[in-house]
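>>> quick one: sequence plus predicted model below, questions after.
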Amino acid sequence: MLYVFSGPDAIATRARAHEFLDVQEEKDARVERIDADICTADLLRDRSGAQSLFVSPGATEVILLDTPSERADALDAVVALAQALAESPNIFVLLEGKLLAPQAKELKKYAEQYEEVAGSAPGERFNVFALADALARRDKKSLWVLLLRAQHAGLSSEEIIGTLFWQIKTMRLAAKTKNADEAGLKPFVYTKSKRGAQIFKPGELDLLSRSLVSLYHDAHLGKLDIDLALERWVLGI
């Protein structure tokens, strides 16, 4: 099956695509991300043909095609193989910017769902928890873009750091506990944090937590520029 989320507002489109992915993950689907650097016709044919050996029997495999237009031939391959992707037992999710009319027409012929995502309404408050979600996915690209959007929307670096620290804290807690009740978290927060913790290697979350706290204190001691330091931190996850 093929699902397409396209639109000129990168943040809104990415958020909508990840809403869809969150629903799939709640059903225990395995999500694989393919970006433009590795998106080739051969890889797409391989992924559309059969499920990965790493997927449990009966489980769904979801493949996110993340802005293949960053390399023209990658998007061309996706459009050319749209029918094969649509007929695959796996779910393909195309996340893209605004598509050209011929590309959109071809994809609409085969997509189970084709959604042109509208941008955020003027004056709409930025959802700071979108940053937490991107961190839990270890999606550096989304996190960096969201950081810039948050800063442009007027959120303070302190508020952003607080949200990121909360997400790291919940992932560390989820990694050490067996269920939401033991962790003292809501089930949805626990499940997402548990899944996110598994993406990081042992000890990485502890290091990220310490470095974020150090960044905050050093900035308030005047040792560094908090906005620039936070951007470097995000790019280093």
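Ah, there it is. Everything numeric here is computed off the predicted structure, so don't read it as measured data. Residues are numbered from 1 along each chain as shown.
>>> could you use CA atoms for every contact and neighbour count after this?
Noted.
>>> so how far is residue 2 from the spatially closest residue to residue 50 that is not a sequence neighbour?
The shortest distance from residue 50 to any non-neighbouring residue, by CA to CA, 6 or more residues apart in numbering, is to residue 89 (7.1 Å). The gap separating residue 89 from residue 2 is 10 Å, by CA to CA, to the nearest Å.
>>> try residue 13
Taking CA to CA, one finds residue 13 at 16 Å from residue 2.
>>> okay, helices next: where are they in the protein?
Using DSSP state H, the helices of the chain run over residues 10-26, 41-49, 72-80, 82-87, 101-110, 129-136, 140-152, 157-176, 180-183, 187-197, 204-220, 226-235.
>>> which strands and helices lie in contact with the third one?
To tie it back to what came earlier, the one meant is helix 72-80. Counting contacts by 3 or more CA pairs under 8 Å, 6 or more residues apart in numbering; DSSP states H and E, helix 72-80 packs against helix 41-49, helix 101-110.
>>> next up, a structure to set beside the first:
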Amino acid sequence: MLYFYSGTDREKARRAMMAEVERVAKKGKAALVRITDANAAEDVRAALAGGGMFGGERVLVFEGVLAGNGAREELLAALPELAASDERVFWYEEKPDADARKKIEKHAEKSARFDAPPAARDSAVFALANALQRGDKKALWLGLMREYAKGSAPEMVHGVLFWGAKQMFLKSGRNAAARGRAAALVAELAALPHEARRRGAELEYALERFVLSERVLQ
């Protein structure tokens, strides 16, 4: 069964989706499988392939997966199977193109859209991405603490930082130093959730260690 969430109000959309994810996962004691734009296409394919005979019940969460990992067509082709599956599938895209939105909403059991007012779209959370790009550790730390105080989910904050690092890489052009720094940040942020899970650490604290590290400096 597929549930689709979209819209430019990332925080509100993700909060609504994750509340439902946690309710469903807790009720059925299901394993949570989360795939984001930081995952490779192989991770998407593995999630689509299912948990296997001994994999147990799963709740699948896709976030921003239509761009960046090369699995767009496979995801869209899998929509009928995702909709008919006994597993619960939750999917969030900030700004899906019209064709993708039409296809996903056609197969979704439920669709919810959370668009921020135009003046609010440049939320203060994106100051984090700007601070990362400047290599301003103090602003990055204060911004992170401000987002946590507001109740922003660590996954959302990680997504903003990862987006900021990708923007740095795309805008670095032929500047070898800037491109190298951006590539290193992209790689580290992509691996951060996996490393946190492997070490049994909360993503919230992994992000704190990241912003305090020397690697964020220019």
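Cool, the structure landed. Given the structure is predicted, the values throughout are model-derived calculations rather than measurements.
>>> please state their TM-score.
The TM-score (TM-score structural alignment, normalised by the length of structure 2) is 0.54; 153 aligned residues with a CA RMSD of 4.0 Å.
>>> one step back: among the helices of structure 1, which is nearest residue 120 of structure 1?
Across the helices of structure 1, the minimum distance to residue 120 of structure 1, taken as CA to CA, is reached by helix 10-26, at 6.3 Å.
>>> show me what contacts residue 128 of structure 2?
Neighbour list for residue 128 of structure 2: 139-140, 143-144, 160-161 [criterion: CA atoms under 8 Å, 6 or more residues apart in numbering].
>>> 6 Å instead, please
Shown in contact with residue 128 of structure 2 (CA atoms under 6 Å, 6 or more residues apart in numbering): 140, 143.
>>> for it, what is the enclosing helix or strand?
Mapping residue 128 of structure 2 onto the secondary structure by DSSP states H and E places it in helix 126-134.
>>> what residues sit buried inside that helix?
For helix 126-134 of structure 2, burial by neighbour count (16 or more other CA atoms under 10 Å) applies to 126-133.
>>> so where is that helix in structure 1?
Alignment note (TM-score structural alignment): helix 126-134 of structure 2 is unmatched in structure 1.
>>> who's more crowded, residue 89 and residue 2 of structure 1?
Between residue 89 of structure 1 and residue 2, counted using other CA atoms under 10 Å, the more crowded position is residue 2 (24 against 17).
>>> hmm, residue 111 and that one touching each other?
Yes - counting by CA atoms under 6 Å, residue 111 is a contact partner of residue 2 of structure 1 at 4.8 Å.
>>> returning to what we had before: what's the residue nearest to residue 50 of structure 1 aligned with over in structure 2?
Under TM-score structural alignment, residue 89 of structure 1 pairs with residue 86 in structure 2.
>>> now do the SS call for residue 182 of structure 2.
Secondary structure state of residue 182 of structure 2, per DSSP: H, G, I helix; E, B strand; the rest coil, is helix.
>>> ok, it to residue 158 of structure 2 distance?
For residue 182 of structure 2 relative to residue 158 of structure 2 (CA to CA), the value is 15 Å.
>>> who's more crowded, the two?
Between residue 182 of structure 2 and residue 158, counting by other CA under 10 Å, residue 182 is the more crowded of the two (25 against 22).
>>> which position in structure 1 aligns with that one?
Using TM-score structural alignment, residue 182 of structure 2 lines up with nothing in structure 1.
>>> from memory residue 182 of structure 2 sits against residue 167, does it?
No - taking CA under 6 Å as the definition, residue 182 of structure 2 is not a contact partner of residue 167, at 8.5 Å.
>>> so which of the helices and strands packed on helix 72-80 of structure 1 comes closest to residue 187 of structure 1?
Nearest of those (CA to CA): helix 41-49, 31.9 Å.
>>> report the angle between that closest one and helix 72-80.
Calculated by axes from the mean of the first three to the mean of the last three CA atoms, to 10 degrees, helix 41-49 of structure 1 forms an angle of 30 degrees with helix 72-80.
>>> in helix 41-49 of structure 1, what's buried?
Neighbour-count burial for helix 41-49 of structure 1 [16+ other CA under 10 Å]: 41, 44-45, 47-48.
>>> which of these sits closest to residue 74 of structure 1?
residue 41 (7.5 Å).
>>> what sits closest to the closest one if chain neighbours are left out?
residue 77 (5.2 Å).
>>> dump the buried residues of helix 41-49 of structure 1 into JSON lines; add distance to residue 6 of structure 1 as well.
Formatted as JSON lines, the buried residues of helix 41-49 of structure 1 follow (distance: CA to CA, whole Å):
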{"residue": "41", "distance to residue 6 of structure 1": "21"}
{"residue": "44", "distance to residue 6 of structure 1": "19"}
{"residue": "45", "distance to residue 6 of structure 1": "22"}
{"residue": "47", "distance to residue 6 of structure 1": "22"}
{"residue": "48", "distance to residue 6 of structure 1": "21"}
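>>> closest to residue 188 of structure 1 among those?
Closest to residue 188 of structure 1, out of all of the buried residues of helix 41-49 of structure 1 and judged by CA to CA, is residue 47, at 29.4 Å.
>>> give me the number of residues near residue 171 of structure 1?
24.
>>> what sits against it?
193-194, 197.
>>> for residue 171 of structure 2, same thing?
Per CA under 6 Å, 6+ apart, neighbours of residue 171 of structure 2: none.
>>> separation between it and residue 183 of structure 2?
11 Å.
>>> mind picking the two most distant members of the buried residues of helix 126-134 of structure 2?
126 and 133 (10.9 Å).
>>> mind putting the contacts of residue 171 of structure 1 in JSON lines, neighbour count and distance to residue 99 of structure 1 included?
Below are these laid out as JSON lines (neighbours: other CA atoms under 10 Å; distance: CA to CA, whole Å):
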{"residue": "193", "neighbour count": "25", "distance to residue 99 of structure 1": "34"}
{"residue": "194", "neighbour count": "23", "distance to residue 99 of structure 1": "35"}
{"residue": "197", "neighbour count": "25", "distance to residue 99 of structure 1": "35"}
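>>> since we're on the spatially closest residue to residue 67 of structure 1 that is not a sequence neighbour, how many residues are nearby?
The shortest distance from residue 67 of structure 1 to any non-neighbouring residue, by CA to CA, 6+ apart, is to residue 96 (4.7 Å). By other CA under 10 Å, the residues close to residue 96 of structure 1 number 24.
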